[in-house]
Structure formats: C-alpha cells, structure tokens
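Asker: for reference, the sequence and a predicted model appear below.
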Amino acid sequence: MGKGRASTVVPIAGEVEGDSRPSSRLRKWGTEARLSSAADGIEAFLADRGFERMPWLAVAMLTGIGLWFILPGPGEWLIAIGLCGVMAGLSLVRLEGDRHALLRNAATGLALMLAAGIVLVWARSTLIGAQPISGPRVAVVEAIVLEREEQPARERVRLIVATRDPLDQIPIRARLNVPAEMDDPALVAGSKFRAKIRLTPPQRAAVPGGYDFAQSAWFDGLAASGSVLEPPIVTGLAGGASGWRSELAAHVRQQVGQYGGAASAAIAATLITGDRGAIPEADAQAMRDSGLAHMLSISGLHVGAIVAIAWLLVVRVGALFPWLALRVRLPLAAAGSGALAGIGYTLMTGAALPTVRACLAALLVVAALSLGRQALSLRLIALAAMTVMLFWPEAVIGPSFQLSFAAVTAIVAFHNSRLVEWLKEQRGEGQLARWAHAGLLLFLTGLIVEAALSPLVLFHFQRSSLYGSLANVVAIPLMTAVTLPALTAGLVFDLLGVGAPLWWLSAKSLDLTLGIAHTTSSLPGSVLQLPQVSLVAALACVAGAFWLALWSGRFRLWGLLPLSIGVSALFLARPADLLIEQSGRNAAMLSDDGELYLLRTSTSFAADAMVEAMGKTPKDGEPFSEFPEWPGARCNGDFCQLQAQGRTLLVAQRPVDVPYGPLVAACARADIVISSRRLPADCRPSMLKADGSLLSRRGGLAVDLESGSYRAVRPEGDSHGW
C-alpha cells in the first residue's frame, strides 16, 4: 500500500475508534463514574441537611466501645481498628479536594471515632482491670476499710476493703457483706480490722443476658467478693473519711422520720447522701413499677435541680440589688455558684460514678449558659457523652449511662421538633392557658421519654412501667420544686435550730411521692413484663431512635423502620425453654401451660435471675413448683428424669456419687444431662452435657429444646479479662 492510501482500522471487541485502551479500563471508568456519581449524590444530600456533626461522632465512639464488648478478643479488635483505618485512609485519598469535602470529613471522622472507642475501652480494661482471685478462700485476714455503705433494709453493712489474697498474698480490693449483728460502728473508712472471711471470685451472670457482676468488678478494681464469718476485730483507725456521711444520713432519717413514714425518711437520706440501703424493698419495687425509680439514683435530675436552685437564687437575689447587678455579671456569678453547688452535692452524696457523670454534664450546661449559649442542645449532649466515654468508656453498656443520655436526648429532640413549635404558636396569652400549655408539654415530654426508655428498661430489667409518664408529671415537679429545696434548706436552717418546718415539708412531699408510686404501680396492667430481650432487638430500637433524634424533616421518619422491627422483636420475644444456672445447682423450665418449674425454689440471686429471664414474677407466699412436680417426672432423690418437647432431661438433684455403669447407661438414654459435678467422659447424652466442666468454662446456659442449640454466658473464644 502507498503512503497516500488511507487504511481502515476495524475496532475489535471492547474498543472504540481513536481509543486503543482495553475494555477493562472502560469498565473501570464506568465503575469510577458510578462511584463518583454516588459520592456526588451523598455530598449533595449532606449539604442540604441541617444536621449536627458532633452527635454522630458521639454515636460512632459509642459504637466502637460496644463493639469491643461484643467481639471476642484481641484479634477481632485489631481487625476492627484496621478496617476503620482503611476506611479513613481511602476517604482521604479517594475524596480529595472540595468537591466531596462533607462526605470525606464524615467518613473519616466516623471511622476514626469508632476506632477511638475500641482503643479507649481496651486501654482502660488493660490499665485498671482487676484480675479475679483463682478460687474460693476461707481465711483470717487483715484489711483496711475503703468505703462503708449502710444497708439497714437488708440487715447488713457493705464494705469495700483493701487486703491480700490469702493464697497468693497479692494486694486486692474486695467487697464484703457484714451482717448487722456482726457490725461494729468503728468500721469506717480508714479503719483496720481482722476477721475470718469467705472470698470468692466475682460471679459471672447467672444466665445469658443477666447482670454480670464480674464485668462490673473488673472495671471497679474488685478482685473478690464475700462475707464476714465472725465479728471483725478493729485493730486501728486511720481516720473516718466516710463517718460524716453515715452521721448525716442518720440525722436526715431522724428529722424526716418525725413527720413522715420510715420509707420517706430513707428516701430523704438517699437524696442527701446517696445511701439507698434503708429503703424497704416493697417501696423500692413500687418506685420501679411506677416509673419513678430514677428518683432513687442520684443523677441528672437531682444534680440539675441543685445547680438550678443555686443559679436562680443568685440571679433573683442579685437582681433585687441594682448596685450589685450593675457591678457584677450575675450570669457568671450564678454559673460559679451553680457549679460549686453541683460539685458539693456530688461529693456529699458519695461521688458515685453516675453522679459524677451527671455533675460533668451539668457543668457543661452551666458553662454554656454563662457564655450565652443554648442551655441544652444535641451538640452539648454529645460533648457530655464523649467526655464521659473518654474517662469511663465501660459506662456505655450500663443502664445508668444509657437511660440518662437517652432521656435527655429524647427531650431535646422532641422540643426541637415541628410539633413543639406548632404547640408554642397555639399558646394563649392568659395565665391559665400558659399553665395548661406547660402541663401538656410536660405530659407529652413524659410520653416521649417513656417511649425512648422502655426498650432499654425491658432489655436490662424485663419490666417497664406503662403509666410512668402520668406519675412523672406530678412527681418530677414535686421533687425539683419542693422536696430537694426543702431538704437542702432544712440542713442549712438546722444550723440555726429552725429547720423543723422544712423537714415537715420534705416529709409530706416524699409521702405524696410514695403514694403516687404505690397508686400507679397497683393499677391494672401498670407493669409490662417480658422474658429476656435479645440484644439485636434492643439495638434495632436504639438505631431507630437515634435516627429519629439526629435527623430532621421527613428523612428522619426512616428511623421508624428499624424501630418498628425492634419493637416487634421485643413483643415477639419468647423465653428460653430451659435455663441452667452457672453452678449447675439450679435450673428453670416452662411447661406447655406456662407454669414455671425450678430445680430448687430456695431464695438466691441465681433463682431470681432465672425467674426474671423467664418473664415471671414471684407470687406472694406461693413458691414456684419444683422439678419433681413436673408432669410425668421420675425422681429418686438423686436424679430426676423429665420429658419436655420430645427431649429427655436427666437432672442431678444433688451432687452425689452414683455407680459408674448406671450413670453411663442413664446418660445414653438422655438428650440433656445437668449436674453441678464433672461427669465422666463416657457420659454422652445425645444433645448436651451441662456438667461442672462445661458450666465452669461457659457459665450459665439458655437452651432451645426444639433446635438443640444453646447460648452461654461466656461465648466460645471470649478472652475478656473477667
């Protein structure tokens, strides 16, 4: 062919004219184009949405901490941290420039905060985790009292002591129960004593989903718990740091008790010193069933009320003196007074962790007010939560943290909603109309808070009040406007000997609060009780609630989808067919007609935990049935054989020696064998051998008889310190 002759190039498959690049590059370009288009869409969405960034960062940090507890060990923790790093790195590399700035910042920030949550709780667990003692101990030891808690309602005193492990002779902190008849008033903080005690490692949850004292003890620095077996002998005193709190609690109980009931006096002492040990169990249960239990735990309500009282007192009194108001910035003076009052109240009530968290949050609110900022906002709540998680990341999985921050988040989100704006527009000008509007808002706020807290309450306690919003409409204003001011003023005026009228007012207001609690809790259907709620259902409810609270406009309604799934799962929850307590000495099972049977009906923490997990309530004076009463049960005093859902259970009623041959033969005929002792290897039931060996490694079990599966307190491969 000549130079002037045009040549025709026929495109091959996957190429176009003028482009010799392979088809794979075009497919890659197409993928990149789609990713870029998706990134553009997300960027536009974020730009159009007026949302707070800090709350989402707090949620990511909270999620990271939660993941550390869910994932089994260091390998999985490192993988999660690495994935977060990869996400952050890809966001920085692939989303350069200003075109996708919001998306880049969001992806990077969320990934880094999630990783920070994992690292924070891992570091804290490593630094402060207390290794539990290796086994039970009975010995005479010398100890120093670190804390003393009066518990007259339980006829005992609880001590936190520093001593040595009788076996390994290493320093440990332990929690001891001292029966009232063995107590010595000289056992105050700083005192030294010698006594014969029994120590055991902190107990894991009795059944899956139950309260795990071992986990709490790990982060509290407690290596053991136990009781005093003989009256302690005080050998020295190094000070009485907590004696004044005990004396103050006794003084408050005496003063209020002159004008009100014993329960009112006990609650008054709780509000002033944080000492809950004198509250009768019947009254405490009534407070729980009426939705007023939050008043018995010194938290945001109490600290906020004290701070508000100090703030208003300084502002109102200062405004009465023009020369003072012109020379002193009253908001700053009020902020300082409120901060000092909050800190003082926190110290006076024992500076328990929930109170310290509430105090930190109140101080942030005071700081915002002194700077002329909005007192409560989602950003401020997120900042408070992140501050708490920075110092106490383990608090995230506890009900105190969850309920307090869920309540205040629900309140702020609700009052920022269009419904509240519309209600404000409808408010009349008259005094009566204003009071009616305030009452309606308070009632609606109570409903929102109850709805927000109910999934968490059911997850942790299996019981929730249905009329709590009605009780709180009266009880919260009564507590904040009457009870707390009267109690604090009573202490002040007692210095002048004229505090009697204030103690009378305190007693009557607390009597009224208790009356509201008992009336509400006794109403038909006042308490919703469910069996153990799954973690997945609770997380679905939390995810939906966060979505509703943190977005605005119609887009927030998408949160109703996971919320509805979670709520449905709550009400569809069914109890385990069989629960086996961690020691193997007790078990619980439901019959076809819903009647609960226990291996042993003796009162114990494990038995109570199983009853709650089954969604049952103990009947006054009517104990639950025992396994030998199970329809068709065959028992000989040593073992019981039961039939349930086509399964054969062989249950050891007591740990006795049984001849090897008959035991192996009985195991072969059974699907499940339960024993507190270790059974021989030749004992091979077809489904599950829940003997001392398995239970000591995995803890209590929840068994599904139909599928043959089970859940354990300690998942397989779990390597958390406790």
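Answerer: Nice, I can see it.
Asker: for the rest of this, base every contact and every neighbour count on C-alpha atoms.
Answerer: Fine.
Asker: which parts of the stretch 201-350 of the chain are helices?
Answerer: Secondary structure of the stretch 201-350 of the chain (DSSP state H, counting those that start in this stretch): helices at 213-220, 243-257, 262-273, 281-289, 300-319, 322-327, 330-348.
Asker: looking at those helices, which is buried most?
Answerer: helix 262-273 (a mean of 26; mean count of other CA atoms under 10 Å).
Asker: how big is the angle separating that one from helix 281-289?
Answerer: In terms of direction (axes from the mean of the first three to the mean of the last three CA atoms, to 10 degrees), helix 262-273 departs from helix 281-289 by 70 degrees.
Asker: nearest spatial neighbour of I42, skipping sequence neighbours?
Answerer: Setting aside the residues directly before and after it, I42 is nearest to L103 in space (CA to CA, 6 or more residues apart in numbering), at 6.9 Å.
Asker: before we move on, what about A249?
Answerer: Nearest one to A249, counting by CA to CA, 6+ apart, is A269 at 4.9 Å.
Asker: double-check the one you found against E247; I have them as touching.
Answerer: No. Shown here, A269 and E247 do not form a contact pair, counting by CA atoms under 8 Å, at 10.3 Å.
Asker: check contacts around the residue lying closest to G338 once chain neighbours are set aside.
Answerer: Spatially, and ignoring its direct neighbours in sequence, G338 is nearest to V307 (4.4 Å; CA to CA, 6+ apart). The contact partners of V307, by CA atoms under 8 Å, 6 or more residues apart in numbering, come to S337, G338, A339, A341, G342, A362.
Asker: go on, L579?
Answerer: Neighbouring residues of L579 by CA under 8 Å, 6+ apart: V207, A587, A588, M589, M610, G700, L701, A702, V703.
Asker: now do whichever strand or helix holds it: distance to the chain's middle.
Answerer: Applying DSSP states H and E as the criterion places L579 in strand 578-580. Put simply, strand 578-580 sits 24 Å off its chain's centre (CA atoms, centre = their mean, to the nearest Å).
Asker: next one for the comparison:
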Amino acid sequence: MLNPMSVMVLFAGEHRRLVLWVPVLLALGALAYFQWPCEPGGGVGCVLPAGVAALGLGVSLYWPHTLVARLGGGGVTALVVGFAAAWLATHTQPAMPELPRRAVEVQGVVRDVAYYPAPAGQGEPVRHVTLVDAVMQDFVDDGMRPLRRSLDIRLAVQDSTPLAPGDALRVRAMVRPPPFPALPGGRDRQFEAWFAGQAGSGYALESVQVEPGLQHPQSGLWLAVDRLRVLVDARIRHVLPGASGSVVATLLDGRASAVPQNIRAEFAASGLAHLLAVAGLHLGLVMGAAMLACRLVLAAWQYAALRWPCKAISAVVAWVVGGGYVLLTGAHLPAERSWMMSSIVVLGLVVGRRAVSMRGLALAATLMLLLAPQVVLDVAFQMSMAAVMALVAGYEVLHPILLRSLSGLRGAGHACARHGAMLVLTSLLAGTATLPVVMAHFGVVQPFFVLANLLAVPLMGVWIMPLGLLALLAMPFYADAPFLHMMNAGVCGVLWLAHKVAGWPGASIAVPAMPGWGLGCVLLGLCWLCLWRGNWRWWGACAVLCGTLTPWLAPQPDILVSPDAQLVGVRDRTAVLVMGHARDVRAITAAWAQALALPVVAFSTAAAQEVENPDGSLICGEEGAEGSCVLLRRGHEVVVRIHDPSDGRASLPQSLCAQADLVLSVAPLRVSCLNVPVRLDRFTAWHAGAQAVFLGSGVRVVTDRQERGERLWVLKPGGHGMPTLPLAQAE
C-alpha cells in the first residue's frame, strides 16, 4: 500500500517527466469547460481562472524547492489555463446566424470548390462551393450585413458554370443550419461547425450566376493557395478521372471529399483509413523524401559536402517542403500538429540535440491546445497524439531489445530484418494505441490492420508519395501525366489490398458506442503508461483495458427518438426496428446502427403484427389504434404512436394508456394519455432534441439538451440562431 511519502518519492524519481503532463492538464481543463452543464460567464470563464493561475504560480515560486508546492501550483495553473483558453476560443467565434427556412437568393464569394460523390453513388461527382460574406436576398434580410460564417452549397447536377476561388456568385438555394445530434451523446455537428466558422449548408435549386465586380475577402497567400489547390485538383481529375484518381487527389491536395463511399468503407475495414487523412504519415513521407533528395544532391557536390552542414541544410529544406505540403492539403489540424512536431525535430537536428522525443510531442500538443483548445474533442487530434506518444514510448523500451535480438545478423539480412521488424513494431504500436479511439468514434475494430499496413505503408513511402512530389514539381510544365499514372498504379495496388483485406471474414467488427468517460479512461491510462518510466507506469494498462471494455459494460438504450421525433428506433437483440419517416433518415439510422452495433430494419406499422423475443414483445394495431404499437419489456409497457393523420387532435384509446409507463408520439399528444407518468411527443423533441429511453428498474429518459447543456454552439429549439436583421436607419 502506497503512503503519501512513497508517492512523493516516486514523483521525485520522475522529476524530468513531470513537464510532459502539462498538455494533459491543459486538455483536462479544456475538457472541463466543454463538459460544463451551462455556459459560464466572464467571471467563471476568465477572471477566476486568471486569479487561480496567479495563485498557483505564486505558490510554485514561493516554495520552489518543495515538490508538493510545485506539483500543486503548476498542476492547478495548467488546469485553469486550459479552461480559460477554451472559454476564450469559444467566445471569440461569431454567433450562429438565423437561416431562412425557405428558398432564398444567396449572394457570396467563393472560397473553395470541391467535388463529392453522387448521392446515390452513381453518376458524375457533384460540386460543392464554400461561400463567404454571404447575403440573403429576400424581404426579411434585405440590407443585412454579410454573414461572418461560411455556407456550403451543393450545386445542381446540370450546372457546369466555371468557378474558382474569388468569384462572386448568386444562386437560389435552400439552406439550413447544422443538424442536431442523432442521439444523446452522438456526434455534435453544431460544435464542429461553431469552431470551423460554418453557418450551415444547402443545395442549389438552379444554376449559379457569376457576379463580376466583387472582391474576395482574402488576399495574398491564402487566396493564391486556394486557387492553387483548385488547379491541382482539376489537373488530377483531368488526367485520372476514376475512383483511384480521387485517392491521388486526396494525397496531393487533401480533398478527400470525392473518394467514393465504398472505397472509404474498404479502407476503414482494412485498417487503412488513416491513408485518406493527410496527417503525420504523409507529412513524414514527404519530408523524408525531400530530405533524402537534398542530402544526395549536396553529397554529390564536393564543395558542399566538405564545407557545409549538409544534414542541417537538408532538414531545413525538408521543413520548408513540408510546410508547403501542409498548405496545399488544406492546413488541417492533424497536418498542422505534425508540422509543429517536425519543426521541433528540425530544430533538434540543426542544433545537434535529440530530434524525436516526448518533450517535442508535449510542446507541440501544448501549442495546439493553447491556440485551438477545441481539438481535445477532435478524433484526429486524439488519434495522432495517441499514436505518436505510443511510438516514442514504445521505441524507448523496445528498440534496445530489438537491436540486441538482431545483433547476430550481418549485411543485407540484418538491414532487411531490422527494417521489417521496425515496420511491424510501428504498425503494432500505433494501431494498438489508436484502436480504442477508433472504437469510440467509429464503432469498429479492424483485427487485420497490422497486415494491411505492412504492405501499404512501404508502398506509400517508396513509390506513391515520391512520385506525387515529382508530379507536383512537373505540373507547372504540364509534364506531370507520366508521374501521375505511375503514382496511380501504386494507388491501385493499395485499393486492391484494401478490397481484399476488407473482404476477409471478421475484417470489421462492430462494437457499441463507448461512453465518454470510457474514452477518457483510455486516454488517461495511455498517458500514464507512456509518460512515466518507472514500474508504476503499468498501472495505466489496467485503465486502458477497463476503458476499452466499457462499450459492453455500459447500458444500451431500448428506444431512440430522432431530433424531430419523426423516427423511432426500438432496439431488438438482432436489429434496430425503425418506424416512421424523416428528412435525414439515412444519417440518423446510420448513427443509430453505429451506436448500437446493430443493423437497422424498417418496421411498418400499417398492419396489425406482433414481434416476440426474449426481451419482450412489440405489438402493433392493438385496440383498433392504427399506426400505434405497444412495447412490453422488463415489466414496462410503452405506447408508441407512429402515424397520426389528425396531428394529435384524435386521442389515443384510454384502454391503450391504462397500464402504460410511457407514451411516445410523433405528433403532439395534447390530451392523450394524461395519466401516463412519462409523455414524449413532437414538442418534447422540439425543446430537448434527440432522446434515449432506458427501461430497467424504472423508465429513464436522456435527452440531447441534458447531455450538451445550454452552450453557445447549441442552437435554440428548432435550430434557430441569431437573427440577421439589417441595421436600423439613421434619423
């Protein structure tokens, strides 16, 4: 049993690793803000953290030689700084605007043009434009200020109007705000849109009209980069128009939107989904190829080889090339994190210090959390940090063992064995560390990820990415076609590998949704396992294991209700029985299937029928109530009304409600079943969002509003935002 003194001794022995916990505490502080039940004011969000941080720093400086004071003061300071950084990052974002619920003329400036697969998976890709400085041209919003957020508009299929970043256009479109989560605790697209600067999305009702004379709000570097990305994408699509060409475009300009859904599914099932997300792997391959090429050129020049620091020069050149690649691929957060990490590596090479270390990762994570604290909830940030942390810590422990085991080999055999063993170790460490994160966010486990990466990653490193760099260099001279075709041959090999591995039995195993506290347990346990060096680090493995098992330990909802109350899902042992109709039925049912790890099955209530299983029974058409069902489960009776032509004006039969513990209706209940303890209807969903019903010792209802609270990024009931009213006329 450890006593406080022995704990202090353990901390003292790890004193050089204590600084590595600064980004972890920053992340916990930011997470505390994002999980706050209501929006804190300026006093709690900024003034109080500033005072606590000053007190913590004062304690650390007043007793600099006392470990308890340094740990307590420094830890509290990091926590409140993370909380305050999240509060500031949230409150510096513009408010969500109120978007019209009808067709409207939208005028704006194109910031980006992207291609997406056809909705049904057939036909030509569909263009999407991102508009900034958008203005609604209707009688309500006449004279409004331009939106401070962007709009994503899907153009009409037959629209072939040439567009480029900087063009001003006018289009008649239907727009809507970001959707509410499909279930409590589900993916929060409103949170993502809030920090991405998005107001919503929509689709064009007719062809766009280019409006000359307006200027793009961006200028200089960013406008040039946007236009360059569009030109590169158009050139790749011209040379390689097929599905493999969309993967090539993803690798060279970061536009993964055009990759067909079936290819995405195969990459996910084979454990190769990370190849479609430009991040550390791609940046490392690009910078490695650039550094190798520059080193070879300098080594071939006798004057430079004898007099210049070729290694440092090559590292700086690779860093510049990597920065250009990050800009060309859209400067996404994972790529930015990787480039920050590479900056520290390059600095270490230049000054002769250790290039790859846990301190470099901690510094990169600290910068990211201070500049954009919302990344603490981002799957890409969690996966990249977990993978790199596991790689650095794993190689610290296993690399000496690997070298000793291969010491008996010599020559080419030693080089091949060492390279193969390191490749297996890298895939195993990174894949195992990110496996619980993939389970939490995507609801799948890929058992064959190591085998697939053993073949795909070397092909990416020695063939695909070097040829991609050559193609980009040759593109201004229109000499890129040979390199693109050779690169495409390698991509086709990866596609074939993903297809074959995805077709194996058990290649993708669905798992239920992991609760948030389970993912937090996994990540904290992984930090404990990787950041310490003593034997007590292995306690973290227990936390990781416990968190990984939570999807099967947490209770699953028996009934799910969509945000608009038009869809109801009843969980069965083998499927989710979905009743009703909704506009977003495909997205909602996909989220339900992933959360419950069960297929969705459409269930019709038009005719009288009964479904029995060991958990209970579902009876429809009873008591002459057409379009209504009764669920009997665990001693509870639930009445579900799916179809009501009277919109709630016709009451349900009193005999149907007599023994009910809960009544659920897609229409307003009004005076129906007034004696039932729990009543849920369309008005309830309008106020509270999606709902999950748990039938156990009692009836427990969890709503989306309870899960997310009253926060700035949570839209008002009905999806309403801040009105975009014009300024009052001056008198």
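Answerer: Done, it's in. All values derive from a computational prediction rather than experimental measurement.
Asker: same check for the contacts of V307 of structure 1, but in structure 2.
Answerer: Comparing those with structure 2 on both residues aligned by TM-score structural alignment, their matches' CA atoms under 8 Å, the contacts found in both are G338, A339, A341, G342.
Asker: go ahead and confirm S521 of structure 1 touches D283.
Answerer: No. Counting by CA under 8 Å, S521 of structure 1 sits too far from D283 to count as a contact (10.4 Å).
Asker: any residues in contact with both of those two?
Answerer: Joint contacts of S521 of structure 1 and D283 (CA under 8 Å, 6+ apart) do not exist.
Asker: what does S290 of structure 1 align to in structure 2?
Answerer: Using TM-score structural alignment, the equivalent of S290 of structure 1 in structure 2 is S270.
Asker: do the same with E581 of structure 1
Answerer: Counting by TM-score structural alignment, E581 of structure 1 lines up with S562 in structure 2.
Asker: what of L120 of structure 1?
Answerer: Aligned by TM-score structural alignment, L120 of structure 1 pairs with A85 of structure 2.
Asker: Provide the contact partners of stretch 384-403 of structure 2 at residue level.
Answerer: Applying CA under 8 Å, 6+ apart, the set of residues contacting stretch 384-403 of structure 2 from outside is 279-280, 334, 356-358, 361, 365, 418, 421, 426, 429-431, 433-434, 523, 526-527, 530-531.
Asker: and with 7 Å instead?
Answerer: Defining contact as CA atoms under 7 Å, 6 or more residues apart in numbering, one finds that stretch 384-403 of structure 2 is touched by P334, S357, M358, T426, L429, A430, A433, T434, C530.
Asker: for the helix or strand hosting the fourth one, give me the average deviation versus structure 1.
Answerer: Assigning secondary structure by DSSP H and E places T426 of structure 2 in helix 411-442. After superposition onto structure 1, the average distance of helix 411-442 of structure 2 to its aligned residues comes to 1.8 Å, using mean CA distance after the TM-score superposition for structure 1.
Asker: quick one: the next helix-or-strand element following that helix aligns where in structure 1?
Answerer: On the C-terminal side of helix 411-442 of structure 2, the closest following helix or strand by DSSP H and E is strand 444-445. Using TM-score structural alignment, strand 444-445 of structure 2 corresponds to residues 463-464 of structure 1.
Asker: can I assume P119 of structure 2 sits in a strand?
Answerer: No. P119 of structure 2 is assigned coil when assessed by DSSP: H, G, I helix; E, B strand; the rest coil, not a strand.
Asker: can you count the residues close to it?
Answerer: Burial of P119 of structure 2 is recorded as 11 neighbouring residues (other CA atoms under 10 Å).
Asker: next, the distance between the ends of stretch 547-554 of structure 1.
Answerer: End-to-end distance of stretch 547-554 of structure 1 (CA to CA, to the nearest Å): 11 Å.
Asker: for that stretch, grab the matching residue range in structure 2.
Answerer: Counting by TM-score structural alignment, stretch 547-554 of structure 1 corresponds to 528-535 in structure 2.
Asker: buried residues of the matching stretch, list them for me.
Answerer: Neighbour-count burial for stretch 528-535 of structure 2, with 16 or more other CA atoms under 10 Å as criterion, is recorded at W528, L529, C530, L531, W532, R533.
Asker: show me what the host helix or strand of the match of L120 of structure 1 is packed against.
Answerer: For A85 of structure 2, the host element (DSSP H and E) is helix 67-91. In terms of contacts (3 or more CA pairs under 7 Å, 6 or more residues apart in numbering; DSSP states H and E), helix 67-91 of structure 2 is packed against helix 22-34, helix 48-62.
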